[in-house]
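In: okay, here's the prediction I keep looking at, along with the sequence it came from:
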Amino acid sequence: MIQINPKNSELKNIIILATGGTIAGTGEEGKTTNYTAGNIDIEVLVSSVRNLDKIANIYGEQIANVDSNDITMNHWLTLANRINELSKQDDVDGFVITHGTDTLEETAYFLDLTVKTDKPVVLTGAMRPSTATSADGPLNLYQSVALAASDLSRGHGAMVVFSDGIYSGRNVQKINTFKTNAFNSIEFGCLGYMRDNIPFFFNKSIKPHTIYSQFDVTGLTELPKVSIAYFHIDADPSIIDYFAQNSEGIVIAGAGSGTFSSNWLEEIRNLETKGIPVVRSSRIGNGIILTDSTIDKYSNCIPSYTLSPPKSRILLTLALTKTKDYSEIKRIFAEY
């Protein structure tokens, strides 16, 4: 429970769950590189954003303070369960998660599938540390709080706000290594835009999420291990056998439309009777992966449709908490 004592009863009550990242990073004054991520806490972060208290009553909680490359599934479980717990409070209206950008899209999709509320859940971060000239974190955080406080934001699943754009947790991707407009949804477009503190919605994801998702992580202390194998010319097929010995499922970041060589296919055929599902995704990042008569003749091969390799891994991980039946996992990938 969080004790809610609003300073302004006319404003919404928004919980900020901080995990670190560049938005909480510091470095040489004015510079955008060679900084330390997750170096300031939630109180300092919130106090750095002007007029934040004019759009919502803010309550902060530090979940972690790390570079997003150090985010783990344990952090995911903590976040999902904390949101699910707090969302039961009638006086909590929405959530903002501050997060490093390198793995933000993965956390967004996990929360999209596992939080059990239609209250707004918004993730954001920054491409420049707090000490940089023209740091982008304050505006991203300001707009994220504004989005979470808007009645228009209910029922959209987990969302990402970045550089004036609103993106769905399922489709958002990081598309640039350093520019401040580092996120997009490629062919699917954004859900809408933020202009100052006002959201404008134009699209909506039709895939199951949040209260419509079949996945529930309540009571789970660990998740099934799923590995990603990256295919390239002359890629050693023995990596498939290694992952099979150390994972419950495998995602292949294949070439083109999720394809790979005949010797990789032979390794995958050998897994058919071992109960290890293999999801075919693509390293391309655009397009759709459909059933292939040559590859998917083996029952354990599953097309990822439009999910990237990291997001395919998340869906396969959650699917394995429900079933190990190949046909049911295929149904889940077709639905989600």
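Out: Okay, I see it. Numbers count the residues shown, from 1 in each chain.
In: C-alpha only now, for contacts and for neighbours.
Out: Fine.
In: all helices of the chain, in order?
Out: 42-47, 73-86, 104-114, 137-148, 238-246, 262-270, 309-319, 326-335 (DSSP state H).
In: buried residues in the third one, which are they?
Out: Taking 16 or more other CA atoms under 10 Å as the neighbour-count basis, helix 104-114 is seen to contain the buried residues 104-114.
In: can you say which of the helices of the chain is nearest to residue 276?
Out: Of all those, it is helix 238-246 that lies closest to residue 276, at 7.0 Å by CA to CA.
In: biggest strand in the chain by residues?
Out: The strand that spans the most residues within the chain, counting by DSSP state E, is strand 57-66.
In: between the buried residues of helix 104-114, which is nearest residue 66?
Out: The closest of the buried residues of helix 104-114 to residue 66 turns out to be residue 104 (CA to CA; 12.5 Å).
In: please identify which of the helices of the chain is closest to residue 120.
Out: So among these, helix 137-148 is nearest, using CA to CA, at 5.1 Å.
In: around residue 297, how many other residues sit close by?
Out: 11 (other CA atoms under 10 Å).
In: how about a markdown table for the buried residues of helix 104-114, with distance to residue 287 added?
Out: Putting those into a markdown table (distance: CA to CA, whole Å) gives the following:
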| residue | distance to residue 287 |
| --- | --- |
| 104 | 21 |
| 105 | 18 |
| 106 | 19 |
| 107 | 22 |
| 108 | 21 |
| 109 | 18 |
| 110 | 21 |
| 111 | 24 |
| 112 | 21 |
| 113 | 22 |
| 114 | 26 |
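In: want to compare, so here's the second one:
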Amino acid sequence: MGPGTLPSQGSGRLDFTRYRRSGRPRMTGHELLAALPEIASIARVEVDAGNPHEVAALEEVRKLALRVNEVLRLPEVDGVVFIQGTNTLEETAYFLTLTVRSAKPVVVTGAQRPFTALSSDAQINLLDAFRVAAAPGTSGKGVVVVTNGEINAARDVTKTNTYHVHTFRSRDVGLLGYADADRVVFYRAPTRRHTVESEFEIETIQSLPRVDILYGWSGAQPGLAEAAVGLGAKGLVMAGIGAGAPGNLTPELARIAASGRAVVARSSRVGEGRVLRNDNWEEPGMVAADNLSPQKAAVLLSLALTRTGKPEEIQRFFEEY
């Protein structure tokens, strides 16, 4: 488990927003299991000795992926449940689905309300995470995110609300299934490459190339992309306006892409729909991020850059993963 809201303890039952300042420590994995004895009827759970695992930076997520792979290689382990804060949960889940080389279930969960809050989602989300991890149909579906009774694919899911519990959604492509009171049920499976079909060997990756995200809006000023490259960025993700248009940053990004100083991937700030190749805004050397969010595109671009710096080859990664 990592830090986050789910194991947090507020100053009282109505402490929904300032629990980080309550002075009470986060609950440990053992304390969470003791508070939810129902989990013991679902699975025999062992708390990882390495907890808590920090996941604030991509380098920390890389180390987490190494640990998850190590644990899943043990014959006595049938699956993994990872708890973390919801703010970057989707990035962690996507990184894991690209780098965990096992068909065993990996479930990531979190909560919008601390464990001690009135009507907290922490308890049911954690219970459902173990239910989904223990369900036979979860194997082979890559990393999944389980919250609010819903199962979403790591690639597709995103946080859509700051505080409400119905926050993790897959928007236009839809959820995978439900963790309902009677049973866990799946309606579809991911079709993009993941886990055992991935070509990313996390054990051979010692560090991840820097990738920065640039946000497009009507007041964006030239110089941002050059500044990022000057700071060491090997990849740039443009959270473009509309269908991935770089807007005011187009000339600057076009020069960078043409020179090969960094790989430029066009994504969109819209939240749904694909960014297409050979459209009005593609410049030579640019990559189209398909329907990945800017943050997911940055995760994939960083991993892709460990394999190649050629835009045409990186484009293949965006079409297959």
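Out: Sure thing, it's come through. Owing to the predicted nature of the structure, the values given are computational and were not obtained by experimental measurement.
In: show me what contacts residue 299 of the second structure?
Out: Residue 299 of the second structure is in contact with 91, 94-95, counting by CA atoms under 8 Å, 6 or more residues apart in numbering.
In: list the buried ones in the longest strand of the first structure?
Out: Within strand 57-66 of the first structure, the residues that count as buried by 16+ other CA under 10 Å are 57-60, 63-66.
In: could you do stretch 128-135 of the first structure as well?
Out: Under 16+ other CA under 10 Å, the buried positions of stretch 128-135 of the first structure are 128-132, 135.
In: out of the residues you listed, which is nearest to residue 286 of the first structure?
Out: Closest approach between those and residue 286 of the first structure, by CA to CA: residue 128, at 26.9 Å.
In: which residue in the second structure lines up with residue 43 of the first structure?
Out: Using TM-score structural alignment, the partner of residue 43 of the first structure in the second structure is residue 30.
In: quickly note the distance from the closest residue to that match other than its chain neighbours to residue 31 of the second structure.
Out: Spatial nearest neighbour of residue 30 of the second structure, excluding adjacent residues (CA to CA, 6 or more residues apart in numbering): residue 47 at 6.8 Å. Computed with CA to CA, to the nearest Å, the distance linking residue 47 of the second structure and residue 31 of the second structure is 10 Å.
In: kindly report the same for residue 21 of the second structure.
Out: Distance of residue 21 of the second structure to residue 31 of the second structure, given as CA to CA: 20 Å.
In: same check, this time on residue 143 of the second structure
Out: Between residue 143 of the second structure and residue 31 of the second structure the distance is 25 Å, computed by CA to CA.
In: report the contact partners of residue 82 of the second structure.
Out: Applying CA under 8 Å, 6+ apart to residue 82 of the second structure gives the contacts 1-2, 106-109.
In: counterpart of residue 110 of the first structure over in the second structure?
Out: With TM-score structural alignment as the criterion, residue 110 of the first structure pairs with residue 95.
In: same question but for residue 334 of the first structure, I mixed them up
Out: Aligned counterpart of residue 334 of the first structure in the second structure: residue 319 (TM-score structural alignment).
In: with residue 260 of the first structure instead?
Out: Using TM-score structural alignment to pair residues, one finds that residue 260 of the first structure aligns to residue 246 in the second structure.
In: distance of the closest residue to that match other than its chain neighbours from residue 294 of the second structure?
Out: Spatial nearest neighbour of residue 246 of the second structure, chain neighbours left out: residue 240 (4.9 Å); criterion: CA to CA, 6+ apart. Applying CA to CA, the value for residue 240 of the second structure to residue 294 of the second structure is 9 Å.
In: which residues do these two both contact?
Out: Both residue 240 of the second structure and residue 294 are contacted by 267-269, under the criterion CA under 8 Å, 6+ apart.
In: picking that back up, wait, the residue nearest to residue 246 of the second structure sits on residue 268?
Out: Yes: if you go by CA atoms under 8 Å, residue 240 of the second structure and residue 268 touch, sitting 4.5 Å apart.
In: out of the two, which sits in the busier spot?
Out: More crowded of residue 240 of the second structure and residue 268, by other CA under 10 Å: residue 268, with 29 against 25.
In: can you tell me what that one aligns to in the first structure?
Out: Under the alignment (TM-score structural alignment), residue 268 of the second structure maps onto residue 282 of the first structure.
In: hmm, that match is touching residue 258, no?
Out: Yes: look at residue 282 of the first structure against residue 258 with CA under 8 Å: they come within range, at 4.6 Å.
In: need the overlap of contacts for those two.
Out: Shared contacts of residue 282 of the first structure and residue 258, defined by CA under 8 Å, 6+ apart, comprise 252, 289.
In: so who does the residue mapped onto residue 176 of the second structure from the first structure touch?
Out: Residue 176 of the second structure maps onto residue 191 in the first structure, with residues paired by TM-score structural alignment. The neighbours of residue 191 of the first structure, taking CA under 8 Å, 6+ apart as the test, are 165-168, 201-205.
In: Throw those residues into TSV and include neighbour count and distance to residue 247 of the first structure, thanks.
Out: What follows is the contacts of residue 191 of the first structure, written out as TSV (neighbours: other CA atoms under 10 Å; distance: CA to CA, whole Å):
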residue	neighbour count	distance to residue 247 of the first structure
165	22	36
166	30	35
167	31	31
168	28	29
201	14	40
202	11	40
203	15	37
204	14	34
205	17	31
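In: ok, residue 336 of the first structure - contacts?
Out: With contact set as CA under 8 Å, 6+ apart, residue 336 of the first structure has these partners: 207-208.
In: counting contacts, what elements does the longest strand of the first structure pack onto?
Out: Here strand 57-66 of the first structure touches strand 13-20, helix 42-47, helix 73-86, going by 3 or more CA pairs under 8 Å, 6 or more residues apart in numbering; DSSP states H and E.
In: now mean neighbour count and distance to residue 231 of the first structure too, for those, in TSV please.
Out: What follows is those, written out as TSV (neighbours: other CA atoms under 10 Å; distance: least, CA to CA, whole Å):
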stretch	mean neighbour count	distance to residue 231 of the first structure
strand 13-20	26	32
helix 42-47	16	40
helix 73-86	18	25
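In: want to throw the ones you listed into CSV with distance to residue 250 of the first structure?
Out: Below are those laid out as CSV (distance: least, CA to CA, whole Å):
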stretch, distance to residue 250 of the first structure
strand 13-20, 28
helix 42-47, 37
helix 73-86, 17
